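Chemist: Structure of the sequence below:
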Amino acid sequence: MLGLGETDDELKEAMADLRAIDVDILTLGQYLQPTPLHLTVKEYVTPEKFAFWKEYGESIGFRYVASGPLVRSSYRAGELFVKTMVKERAKNTSGISA
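Modeler: The predicted structure is shown next:
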């Protein structure tokens, strides 16, 4: 979740740390304060900035990056899982002749 006062350098460091332990999937969304008792939003991240983080994440090796104001951690998880399974199955059967 972005918008809690993190700096670009902090986000780059966190992303590098995740890649260093072979994390392949990254979701970045806008933090929205659920109630007045929760942390306040420090910044509303622009769509352009979310697009930048998507491109940056892909450039450092994430296989899938979902980045946008309404993205949540489970964002399109089922779709990604099915696509990955199909790709893996195709890769595993491409060398088998009938």
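Chemist: switch to C-alpha atoms for all contacts and neighbour counts from now on
Modeler: OK.
Chemist: Buried residues in the helix or strand hosting Leu18, which are they?
Modeler: Element membership for Leu18, per DSSP states H and E: helix 8-20. Of the residues in helix 8-20, Met15, Ala16, Arg19 count as buried by neighbour count, 16 or more other Cα atoms under 10 Å.
Chemist: The first one is in contact with Tyr56, isn't it?
Modeler: Right, Met15. No - between Met15 and Tyr56 there is no contact under Cα atoms under 8 Å: 9.4 Å.
Chemist: returning to that earlier point: which residues touch the helix holding Leu18?
Modeler: For helix 8-20, contacts defined as Cα atoms under 8 Å, 6 or more residues apart in numbering pick out Gly57, Ile60, Gly61, Phe62.
Chemist: filter those residues to the buried ones?
Modeler: The neighbour-count criterion (16+ other Cα under 10 Å) marks Gly57, Gly61, Phe62 among those as buried.
Chemist: Also this sequence, please, to line up against the first:
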Amino acid sequence: AKVEVLTPDFNGNKDSIEIVLSSKPDVFNHNIETVPSLYAKVRPLADYKSSLGVLAYIKKKNKDILTKSGLMLGFGEKIPEVHEVLSDLRKAECDIITIGQYLRPSKAHLPVVEYIKPEIFESFRLKALSMGFKYVSSAPLVRSSMNAEEMYNI
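Modeler: Sure, this is the predicted structure:
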């Protein structure tokens, strides 16, 4: 059996990250969620650079652990911003990316700004693969945990 952990950024606390690493997960997942320009609105308690730092730290500590992140689209991000996030994730040596459509869970949550066309998701999949991601899942209904078993065969 393979073990994937999905973590917060632990406010950058390395001791907390080390505790998770001590469990020797096969995949360490921390979702970046959105582009830097929308972080204050979408993830007001989080920090884009800290999220990237978590993923980079994992690879620094153990190159054998697959790192994974997820991105939700539909908050008003622009295509070049998504490309920038993909590039930043690769610089942090992220191995796996999931890209899906944000769907508003309730009226208390942020509204959807745009529904992204499937062909745009496909263009992001191809872009991510060309950048060196080992596995990419990109489509409107993709979620972070989708097709996890396929990813273990990379």
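Chemist: Make a markdown table from the buried residues of helix 8-20 of structure 1 and add distance to Glu6 of structure 1 to it.
Modeler: Listed next are the buried residues of helix 8-20 of structure 1 as a markdown table, based on distance: Cα to Cα, whole Å:
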| residue | distance to Glu6 of structure 1 |
| --- | --- |
| Met15 | 13 |
| Ala16 | 15 |
| Arg19 | 19 |
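Chemist: Tell me the one among the residues you listed nearest to Leu70 of structure 1.
Modeler: The shortest approach to Leu70 of structure 1 among the buried residues of helix 8-20 of structure 1 belongs to Met15, at 19.5 Å (Cα to Cα).
Chemist: Where in structure 2 does stretch 62-69 of structure 1 align, residue-wise?
Modeler: On structure 2, the counterpart of stretch 62-69 of structure 1 by TM-score structural alignment is residues 133-140.
Chemist: what does that stretch rub up against?
Modeler: Here stretch 133-140 of structure 2 makes contact (Cα under 8 Å, 6+ apart) with 90, 94-101, 116-118, 121-122, 124-125, 128-129, 151, 154.
Chemist: by contact count, what packs against the longest strand along structure 2?
Modeler: Looking across structure 2 with DSSP state E, the single longest strand is strand 66-73. Applying 3 or more Cα pairs under 8 Å, 6 or more residues apart in numbering; DSSP states H and E, we find strand 66-73 of structure 2 packed against strand 27-29, helix 48-61, strand 96-101.
Chemist: so how much does the helix holding Leu18 of structure 1 differ from structure 2 once superposed?
Modeler: Compared with structure 2 after the fit, helix 8-20 of structure 1 shows a mean deviation of 0.7 Å (mean Cα distance after the TM-score superposition for structure 1).
Chemist: what comes up buried for stretch 18-28 of structure 1?
Modeler: Residues of stretch 18-28 of structure 1 classed as buried by neighbour count (16+ other Cα under 10 Å): Arg19, Ile25, Leu26, Thr27, Leu28.
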